[in-house]
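Engineer: Have a look at this fold, sequence not included:
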């Protein structure tokens, strides 16, 4: 079983978010923010019924429901790092991302509107 993701230090997240907002983000910034916010989602929406994937950086299982243990999960959300960061910071809403085909979501419980944005203010 893969190790659980852990939120990053607040100062590191703030620095990476500043760079993302003001310049071209580095792969290190995208990796840090992606893993951080997936860890936050996993904490705020515990469970194993939906897998959220942000390749190539990480994936988590979250949201209460039927537990997934092997093979392809019945509910999968996949997006890129730029879209994930826009969603968790509130720069993009879930309906906008779906309408623009910036996320792929299939299965039950794959509407993350109730959990996003993850970053207050």
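Structural biologist: Okay, I see it. Note that this is a predicted model, so its numbers are computed, not measured. Residues are numbered from 1 along each chain as shown.

Engineer: drop to CA atoms for contacts and neighbour counts, all remaining ones
Structural biologist: Fine.

Engineer: In this structure, which helix is the longest?
Structural biologist: Determined from DSSP state H, the single longest helix within the chain is helix 27-44.

Engineer: Can you mark which positions in that one are buried?
Structural biologist: Judged by neighbour count (16 or more other C-alpha atoms under 10 Å), helix 27-44 contains these buried residues: 29-42.

Engineer: Now residue 45. Nearest residue, chain neighbours left out?
Structural biologist: Nearest non-adjacent residue to residue 45, counting by C-alpha to C-alpha, 6 or more residues apart in numbering: residue 63, 4.9 Å away.

Engineer: adding another structure so you can compare the two:
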């Protein structure tokens, strides 16, 4: 993660995204980006490491989970999803298993199941 997002800014962005969705509006791109990056930061703090790469394009990616560190090429354990799905599973609005079963989470590798790490507590 390039820069650290403080807790107040991260929580404010999550609230703004939730409020926009509750009213049927599209969240502002900057708030969506901040919310995604804040949650990725929390995941990195909870499960530091370099075994699994979690990607939420175009907003961010982080390598997490202890184990063999990946340094070149495509990582063997990759999780990718859109911003809305990431926010939903990271905050507990939706279960990991449900999002994965619906095909909104693309996960490959033997360590790419983040169910035990989610939801995060922002």
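Structural biologist: That came through fine. Small disclaimer: the values here were computed from a predicted structure and weren't measured.

Engineer: hmm, back to that, which of the buried residues of helix 27-44 of the first structure lies closest to residue 15 of the first structure?
Structural biologist: Taking C-alpha to C-alpha as the measure, residue 15 of the first structure sits nearest to residue 29 out of the buried residues of helix 27-44 of the first structure, at 8.7 Å.

Engineer: which residues touch that closest one?
Structural biologist: In this structure, residue 29 of the first structure makes contact with 16, 17, 19, 20, judged by C-alpha atoms under 8 Å, 6 or more residues apart in numbering.

Engineer: just the buried members of those residues?
Structural biologist: Buried positions within the contacts of residue 29 of the first structure, assessed by neighbour count (16+ other C-alpha under 10 Å), are 16, 17, 20.

Engineer: which position in the second structure aligns with residue 96 of the first structure?
Structural biologist: Residue 96 of the first structure maps onto residue 98 of the second structure when the alignment is built from TM-score structural alignment.

Engineer: Now for its match, how many residues are close by?
Structural biologist: Summarising burial for residue 98 of the second structure: neighbours were counted as other C-alpha atoms under 10 Å, giving 12.
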